[in-house]
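Asks: give me coordinates for this.
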Amino acid sequence: MRPTTTRRAHRLTGLALFCAGFAAGPVDAQTLPPSLIVVLVVDQMRADTIERYSDQWTSGLRRLLDEGAVFREAKHSYFGTLTCAGHATIATGTVPRTHGMILDGWWDPMAGQRVRCTADDTVEIVAYGPGARERHGPAHMLVPTLADELRLQNDPPAQVAAFAVKARAAVPLAGRRGDAVAWFDAGNVWTTSTAFTDAPLPFIANYIRAQPVEDALGLVWTPLHGSSATTSTKGGDFAHTLAAEPGREFYNAWRRSPWADQYVTGLAIASVDALALGAGSGTDYLAVGFSAPDYVGHDFGPHSAEVQDIYLRLDRAIGRLLDHLDRNVGHDRYVVALSADHGLGPTPEHATEMGLDAGRIDRREVIDHVNAVLEPFFGPGKHAVGMTHIEFYFALGVYDRLLASPEALSAVLEALEQYPGIHRVYRGEELETGPFGDRVTQQVARSYYPERSGDLVIIPKPYWYTWVRAADHGTGYDYDARVPLVIAGPGIIPGHYSTAAAPEDLAPTLAFLAGVTLARPDGLVLTDALSDRNRP
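Replies: A predicted model of the protein is given here:
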């Protein structure tokens, strides 16, 4: 095991070795750039998942742990740990302050509504069936992804494929362009957009036609043989039956089942064959977002029987993908990176039972409370209008009035900081310049993008959340921020590393292996795990 280092020492060491390596070339003469980069992102996976459940894994996850470089101290370096922010961070090598994809979206004071991070009015829907409702694309992403750079710098350009149930996972992983990109629309149909293609791709259409989602109608999710948990966290036997007829109930349950991740695995395998990924002279790119664990974790909690089983099944799904890559690309011709967009906290009820201060903060009640505080100063009205997890927004012009009225601003801040479950409140302007003296403020600043973040940023106490679900995430506390980080393949030294690492380090490391340059990464090349780290 490597000795633990601070992030600063890691940064300096990584920079020195990177510069030395750049002068000598992207990789040593005996390690060619990979023919294919595979990025696997688990939507919701705590770092301690490995310690809890890995003894049950026998396939893909087990292989990555045995053959890869495993960074035991990896954690997201910012505070707002949600799906869109996490996938964009992994895809670009930057933090939300740079890539702009904060949380899962933000409040638009001009429109008076929430903006989803991948909502894109510049594109048209390209659907693989009837009913698609939403237009998604990369318009809000502010920096190129690793996939973009592989397309730009490779000759011929890299082929890019990305799949996930959630659009806010698939789109950031793909970037500005992609040869095959798809997600499962809110209208319950596989979909893409004109950001990626002008018409449905035949191989995806054929796959969906041959293996419709509706094949799961009436299936019963029970624990796999070998799982040590057979009782549902919500009581009773672990047996979740999907509806027998297509409709909202069925599709919502399907998203929350292992069959969803198996489906995107099948799409990924089909893309390897149809696009001949990894068969060309350059480096292609395949990204898969596994969305089901997030839904399951929210419903049942991080240590539930359902979460344990969803990872056991994910182990097999990833194994199926890796076996296919071995046969069709070559075991020593592709590099795999695995991480997660965020972890998950315990249910507040369980934390309370254990004697901890925990709970949920009702965002609508917080908005109403602030409006009541402001009424003596500004009169009745909707002065505060939106709150998205940690970001708090006032109506247009109200925050300027607050800045001009120290007494009113002080009353708002005092009322919020005394509100149950709230740890601290930042004014937006506090986060625009550094340096910042404490870790939490550093994390919050890395999540702050002035044009999209709130007028105020509200930080909950540990084990408090601003969303009414059984279990949640979205903070920078370790149960949300610490995630697995594994890289395996040619040029990587297997082993367990205690050096500091973050998911934003994946894209720079993969770019280094492929011999391409990222424009302005916040992450670092993980030089400790490179086989050529000691070259002159």
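
Asks: drop to CA atoms for contacts and neighbour counts, all remaining ones
Replies: Noted.

Asks: how about the contacts made by Ile492?
Replies: 68-69, 529-531 (C-alpha atoms under 8 Å, 6 or more residues apart in numbering).

Asks: skip the chain neighbours and tell me the closest residue to it.
Replies: Leu530 (4.9 Å; C-alpha to C-alpha, 6 or more residues apart in numbering).

Asks: coming back round to it: next step: the contacts of Ile492 restricted to strands.
Replies: Here DSSP state E is the test, and the contacts of Ile492 give Ala69 as lying in strands.

Asks: please tell me how far the residue nearest to Ile492 sits from Leu12.
Replies: According to C-alpha to C-alpha, to the nearest Å, Leu530 and Leu12 sit 16 Å apart.

Asks: next, the structure of the following sequence, for comparison with the previous one:
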Amino acid sequence: MTLTRRTWLLVPVLAALAACSHTPSDATTDAVAAPLAPTTAPAAKPPKLVVFMVVDGLPIRQVLGYRDQLQPDGFRRFLDRGTWFANAYYGHGYTVTAAGHSVMLSGAYPQRSSIIGNEWRHPVTGDEVYNTEDSRYQYIGHKTEPHAGTSPENYKVETVGDVLRTVQPGSKMIGISGKDRGAILPSGHKGTAYMYMGSTGQFASTTYYMQKHPAWVESFNAAKPADQFFGKAWTPMLPESAYARSVPDGQPWQANSGNGNRLPAVLGANMDGPGPRFYGNILPSPFGDELTLAFARAAVEGEQLGADDQTDILSVSLSSHDYVNHAFGPESRLSHDHFLHLDRHLQSWFQYLDQRIGRGNYIAVLTADHGFMDTPEWARGQGRDAGRINPAQVVGYVNAGLSKQYGEGRWVRGFSATGLQFDEALIQTKGLRNDDVYAKAKALAEEIPGVQVAFTRAQLAGNDTTTPFLEQMRKSWHPDVAAPLQLVPKPGWMFGSRLMGTTHGSPHEYDTHVPLLTWGPAWVGQGEVAQRVEVADLAPTLARILGIPAPRQAQGKLLPLPASGVAAEKKAH
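Replies: Just a heads-up that it's a prediction; the model follows:
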């Protein structure tokens, strides 16, 4: 938008704790699978390690669309030998990275967590607010830019990891990601987050968590693992004919910066050696995932995760696919090939965990923070209605209409997340009712080509559950921080001033329908579940498996997992 990113052995007291905590109702069932038994005790001894995986910006249609080209034990571990949900959705409407990561392990939507977007503007001052910014803390050993993500201060709910560490303080919660928000939000308030530093190719935490890195982190960074990718080529995994279902490289709408928009692509081309530009270019390539998983292995060993009977949680958010999809579109050969590289990396990662932790000692979960829309120019070429909406032009058009109605003035100050923020002092000075101005602005915004609908504060604060998209946008709207007029683009349309690439951030299916894949036969069983579920259901389900109370603000239900070790009846999706 208008803002930019700078860039188990549990004691019996558990039963009493669970009895007085929030316990979500069981999910409704169908013939596919029965829900977990309604008891506070886990069905099996809890796993030694929960491996929670996020692939940033991965729509389920890519997982299923390339299923025939997958490795035997990457994504197929979930699809062939785990339990996966063919119809898993986000229930909120502004589907961006921070919002998605805030839901996964809390089960709470932005209407409760206050993480309404990656960034927004303060409702009174209009100042920029980044979702995990906290000026009291700094990156360890690295420069901390203004608005850098350094703590979960703005995150107003607890996570599964927070509950686990409250009940069982000896458990560890480690979050790792190429993005600060991808590490900090799943880690909650009581975990420890490590994020990739694009200036140095290292991983770092912040002084919110510690004053000095442990020895294993120092050792990892000292070895300069990112430098091994200098001069390395990203080459296609398969013969050219295997990519017939995706769009060829070098299209005019594909961003041609960083590593270019054609394969093979050599990292560090035309550079003298590793430096900040090279380190930044690692993330939008398969090597970003490889480096992140290498750090995750170091964390498993350095922190001795899964080494005893106190369950640990390791969250690994892989950021590279999001960068690739933004630049080239999910329809591209570059995205197709990146997904296949990711699949190979996951296979190696799971084989490592099998050896290190033991196949019967851990549970793996994989989801995404949001999906992705096709690039508008390509979609138009396929005969679909699609396009770009310039946020500055939206603000200008609405301001012009409000000035004609109420007199000259800069009535709309700009975008805040996916909403329009108003000059409330001007409205008051003119003696106008806020809701009247919002209603007029709504009518003006809905005249703009590409805008599906706009919702006012009165609608978002109400209880109408029948108007399309309103309930989704309500779940994205926190009254203390969100703008009073929320906008929804039409399907195929995107807000953005760039003329290349594509994005996400709508309540439409391509942005909300994501993978929700689980593996760990003793705890999740096996089979495809066709029943519609939400990613918010994951947090209370994991809490049930661990035998702990669900996070207090969780809005999800229990996932309809098959009975442990029993294959669920498969349904065609």
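
Asks: you'd agree Leu173 of structure 1 is up against Ala91?
Replies: Yes. Between Leu173 of structure 1 and Ala91 there is a contact at 5.2 Å, judged by C-alpha atoms under 8 Å.

Asks: looking only at neighbour counts, state which of these two leads.
Replies: Leu173 (36 against 30; other C-alpha atoms under 10 Å).

Asks: just confirm that one is within a strand.
Replies: No. Assessed with DSSP: H, G, I helix; E, B strand; the rest coil, Leu173 of structure 1 is helix; it does not lie in a strand.

Asks: and the residue opposite it in structure 2 once aligned, what is it in contact with?
Replies: Residue pairing (TM-score structural alignment): Leu173 of structure 1 is matched to Pro186 of structure 2. Residues near Pro186 of structure 2 by C-alpha under 8 Å, 6+ apart: 101-102, 104-105, 159, 175, 315.

Asks: what's the local residue count around the equivalent of His303 of structure 1 over in structure 2?
Replies: In structure 2, the residue matched to His303 of structure 1 (TM-score structural alignment) is Glu331. Glu331 of structure 2: 20 surrounding residues under other C-alpha under 10 Å.

Asks: same check, this time on Gly280 of structure 1
Replies: Neighbours of Gly280 of structure 1 using other C-alpha under 10 Å come to 14.

Asks: please name the nearest non-neighbouring residue to it.
Replies: In space, Gly280 of structure 1 is closest to Ser35, 7.1 Å off (C-alpha to C-alpha, 6+ apart).

Asks: counterpart of the one you found over in structure 2?
Replies: With the correspondence set by TM-score structural alignment, Ser35 of structure 1 lines up against Lys48 in structure 2.

Asks: residues near that match, how many?
Replies: By other C-alpha under 10 Å, 25 other residues sit near Lys48 of structure 2.

Asks: would you mind giving the contacts of Pro186 of structure 2 as TSV with distance to Phe287 of structure 2 and secondary structure added?
Replies: Output for the contacts of Pro186 of structure 2, formatted as TSV (distance: C-alpha to C-alpha, whole Å; DSSP: H, G, I helix; E, B strand; the rest coil):
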residue	distance to Phe287 of structure 2	secondary structure
His101	22	helix
Ser102	26	helix
Met104	25	helix
Leu105	27	coil
Thr159	30	coil
Gly175	19	strand
Ser315	19	strand
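
Asks: for the residues you listed, pick the one with the most neighbours.
Replies: Greatest neighbour count in the contacts of Pro186 of structure 2, by other C-alpha under 10 Å, goes to Ser102: 33 neighbours.

Asks: separation between it and Leu263 of structure 2?
Replies: Counting by C-alpha to C-alpha - Ser102 of structure 2 and Leu263 of structure 2 are separated by 34 Å.

Asks: got it, and Thr125 of structure 2?
Replies: Counting by C-alpha to C-alpha, the gap from Thr125 of structure 2 to Leu263 of structure 2 is 46 Å.

Asks: of these two, which one has the most company?
Replies: Using other C-alpha under 10 Å, the more surrounded residue of Thr125 of structure 2 and Leu263 is Leu263, with 17 against 8.

Asks: could you look up the SS state of that one?
Replies: coil.

Asks: leaving out the residues flanking it, which one is nearest to it?
Replies: Nearest to Leu263 of structure 2 is Thr235, by C-alpha to C-alpha, 6+ apart, at 5.9 Å.

Asks: corresponding residue for the one you found in structure 1?
Replies: So, by TM-score structural alignment, Thr235 of structure 2 is matched to Thr222.

Asks: contacting residues for its match?
Replies: If a contact means C-alpha under 8 Å, 6+ apart, then Thr222 of structure 1 has 230, 238-240 as its contacts.

Asks: quick one, which of those are buried?
Replies: By neighbour count, with 16 or more other C-alpha atoms under 10 Å, these hold 230, 238, 240 as buried.

Asks: separation between the last one and Ala85 of structure 1?
Replies: Spatial separation of His240 of structure 1 from Ala85 of structure 1 under the definition C-alpha to C-alpha is 31 Å.

Asks: just the first one next, same as before
Replies: Spatial separation of Thr230 of structure 1 from Ala85 of structure 1 under the definition C-alpha to C-alpha is 34 Å.

Asks: quick one, what contacts the most centrally placed residue in structure 2?
Replies: Of all residues in structure 2, the one closest to the mean position by C-alpha atoms, centre = their mean is Asp369, 2.4 Å from it. Counting by C-alpha under 8 Å, 6+ apart, Asp369 of structure 2 touches 54-58, 95-101, 104, 514.

Asks: can you tell me the helix or strand for the closest residue to it other than its chain neighbours?
Replies: Nearest non-adjacent residue to Asp369 of structure 2, counting by C-alpha to C-alpha, 6+ apart: Gly100, 4.3 Å away. Using DSSP states H and E, Gly100 of structure 2 falls within helix 97-104.

Asks: for the helix or strand following that helix, which helices and strands make contact with it?
Replies: Counting by DSSP H and E, the next helix or strand C-terminal to helix 97-104 of structure 2 is helix 110-113. Other elements packing on helix 110-113 of structure 2 under the criterion 3 or more C-alpha pairs under 8 Å, 6 or more residues apart in numbering; DSSP states H and E are helix 97-104, helix 470-475.

Asks: nearest to Gly383 of structure 2, out of those helices?
Replies: Using C-alpha to C-alpha as the measure, helix 470-475 is the one of those that comes nearest Gly383 of structure 2, at 27.9 Å.

Asks: matching residues in structure 1 for the helix or strand just after the closest one?
Replies: Going down the chain from helix 470-475 of structure 2, the next helix or strand is strand 485-489, by DSSP H and E. Aligned by TM-score structural alignment, strand 485-489 of structure 2 falls on residues 456-460 of structure 1.

Asks: what's the answer for stretch 285-302 of structure 2, then?
Replies: Under TM-score structural alignment, the match for stretch 285-302 of structure 2 is residues 257-274.
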